[in-house]
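1. fold the following and give me the result.
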Amino acid sequence: MVVSIDLVAQEEQVIDSLERALVRSRMDTGRVLLLNELGWEYKFDDPDKARAYLDTSLLLARRLNFLKGIGDAYNYRGVVEDIHGNSEQAIHFFQQSRDIRNSLQDTAGVANLLNNIGNLHENLGDFAAALDNYLKSLRLREEIGDSARVVKLYYNISILYENMGEYEEALNYILDYRDAVEQNGDKNGTANAFNVIGNIKMELDLFEEAKSYYEEALQLHQELGNRWEQSTILNNLGNNRDAKAIEFAERSDTLKAIRLNQEALDFYQKALEIRREFDDQAGLAETYNNIGLSYLNQVRIYQRFGQDEKVQEANDQALDFFEQALEITE
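-> Below you'll find the model as predicted:
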């Protein structure tokens, strides 16, 4: 609490200093920079004031033909709209800033804006537009040798391709990401890469390969002491064993199906323990729902072989866990 109070006091001092400097400033580029900084400082707590400062900055910067000031004002305006949930307006302002920075041959600035625009399009579900902007940003960052951001884009593009159902492309980019983070000795990044590869293998119905990657991810997160991340991998391993159980049930191999189903439930229980530690309500709801689905799989397995008593037991368990998930989400 003391830290947050000190931080607020520091922010107020910054704003006070900027506003006093603004009163003394001339109608020149320095005033544009001050107006932009004030807009930036107010972006969270007072978006209307932030917009007012930035719009005033734009008017003066245009009068002075101060292109950098115009580009910065548009960029900050986009950030304000993004923070406050106005994605379409944010895209508009980022595009305006991109065009200005392009005219200034600010390659790094253009790459950053293309990435921001891509993020917004992805959030809006316009994956084609998101991909177009990400790929343009990637090319520019490769040109200027911005290796750290190139690696991050490999990850973002992989996730986007996965969401688009383009699993081979997703796999190519996440493998590039994995190679880069492994070379940098980034174990967190490597673990995240293994998890994504596991997810992609699941989509391709390559369940044993997926399991292997999940296990590698889990081992790394355990070494790093990442408890919350472990719960995600354990949940994914539960999904994996359930999918494999269904596969064996369809082959009429009841014993293997039941064994795999129990393995899934064991993984889910381990995920639950960790998610309770963190009071992760969304995670708990997800895992309760997955356990319910797992018991429904048991229902189907037992129905196939006429084991009515076990069908009823599994069905009751499924309903119980679905209700627990529903209690959290309502």
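2. when you work out contacts or count neighbours from here on, use the C-alpha atoms and nothing else.
-> OK.
3. I'd say Gly69 and Val32 touch.
-> Yes. Contact criterion CA atoms under 8 Å: Gly69 and Val32 qualify, at 6.2 Å.
4. identify the residues contacting Leu153.
-> By CA atoms under 8 Å, 6 or more residues apart in numbering, the residues touching Leu153 are 134, 138.
5. another for comparison:
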Amino acid sequence: MDEATVRRHAEHVLREAGVADDRFKEGGEQMLAALARFEGLWPHLQAAWQRMHRTEDEEARRWISDFGYAFIHLLTLRTTPAQRIPYQQAAVAAARALSDSQAEGAHLGNLGNAYRNLGRLEEAIHFYQQALAISREISDRRNEGNWLGNLGNAYAALGWVEKAIGYHEQALAISREIGDRRGEGSDLGNLGIAYKNLGRVEEAIGYHEQALAISREIGDRRGEGSDLGNLGIAYAALGRVEEAIGYHEQALAISREIGDRRGEGNHLVNLGRLYAEIGEPKKGLPLLKASLAIKRETGDRPGEGEALNYLGFAHHRLGNLEE
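-> Below is the predicted model:
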């Protein structure tokens, strides 16, 4: 194909991926069709990225920058964190060359997400802080709230829970101010996780129930699965194991339905751990093994360590001390 045809094709597949991402976010029955459409587009997107990345004119830079966020939800589902880093690094460079501050901030924040998912929390915080500064500089309230929430998640993972709550409360205030229901649900869920980690489990459940109601209201199946899983963790902390298992099973079904492998791995490890803890390690073992395989497949290094830890616990409960 000549260069003009190649570029038209690149623009077409990028635009179609953006449409698929929008339909995926809308939830409902469109989600599976959007996933299937994206699976067909993905090889073409990868080939186009290789071609455009080798070119340094303004049109190619714009394409590379748009690639970094035009279909970020589906890109996150389809790739590992390590695979996303080169795409986001290239997108940051392209946005800077174009003097596009809004896009630069979005790509920096997405780099932060990738590093956080790899467990490299200090690096994630560095990128989130840069993204937050840009969002405030250009008065982008939606992304300001987004990066505040992600900073909260990173600090929570470091064990700085009260600092995390401060960030999540700021994020929640912004989401409500601008009417961002998806963001509001995410912020409520993050607050629930933080309060559970402080041992204030009943308060955590209240936040998770609010988040679940919003996810169902807007048809956010991925968010719904996350909220159900968080409720399962909270009920397990209260010793209400049967309810916890019910929530995790619902969450697992949703993750499998929408092809969310990272979520599937999380729900499997939570179920497997619960079975091991209540004296049914034979039920837990295959779930934990399946979780470990998914953690490795998706490049989730912190999650891999968690799955290995609980696998060891399950083998111990079975008396398999050599395992």
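6. can you calculate the TM-score here?
-> Here the TM-score for the pair of chains, by TM-score structural alignment, normalised by the length of structure 2, is 0.60; 251 aligned residues with a CA RMSD of 4.1 Å.
7. one step back: which one of Gly69 and Val32 of structure 1 has more residues nearby?
-> Val32 (30 against 26; other CA atoms under 10 Å).
8. hmm, that one is touching Arg63, no?
-> No. Between Val32 of structure 1 and Arg63 there is no contact under CA under 8 Å: 10.6 Å.
9. ok, back up a step: got any residues that touch both of Gly69 and Val32 of structure 1?
-> Common neighbours of Gly69 of structure 1 and Val32 (CA under 8 Å, 6+ apart) are 57-58, 61.
10. show me these that map onto helices.
-> 57-58, 61 (DSSP state H).
11. by neighbours, which of those wins?
-> Ser57 leads these on contacts (other CA under 10 Å) with 27 neighbours.
12. what does that one align to in structure 2?
-> In structure 2, Ser57 of structure 1 lines up with Thr55, judged by TM-score structural alignment.
13. how about the nearest residue to its match, chain neighbours excluded?
-> Nearest residue to Thr55 of structure 2, sequence neighbours excluded (CA to CA, 6 or more residues apart in numbering): Arg61, at 7.9 Å.
14. how near is the equivalent of the one you found over in structure 1 to Glu41 of structure 1?
-> For Arg61 of structure 2, the aligned position in structure 1 is occupied by Gly71, per TM-score structural alignment. For Gly71 of structure 1, the distance to Glu41 of structure 1 (CA to CA, to the nearest Å) stands at 17 Å.
15. again with Glu229 of structure 1
-> For Glu229 of structure 1 relative to Glu41 of structure 1 (CA to CA), the value is 34 Å.
16. which elements pack onto the one helix or strand Ala60 of structure 2 maps to?
-> Taking DSSP states H and E as the definition, Ala60 of structure 2 sits inside helix 58-67. Applying 3 or more CA pairs under 8 Å, 6 or more residues apart in numbering; DSSP states H and E, one finds that helix 58-67 of structure 2 contacts helix 30-53, helix 81-97.
17. with mean neighbour count and distance to Glu277 of structure 2 added, can I get the ones you listed in a markdown table?
-> Shown next, in a markdown table, are the helices and strands packed on helix 58-67 of structure 2 (neighbours: other CA atoms under 10 Å; distance: least, CA to CA, whole Å):
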| stretch | mean neighbour count | distance to Glu277 of structure 2 |
| --- | --- | --- |
| helix 30-53 | 16 | 35 |
| helix 81-97 | 20 | 31 |
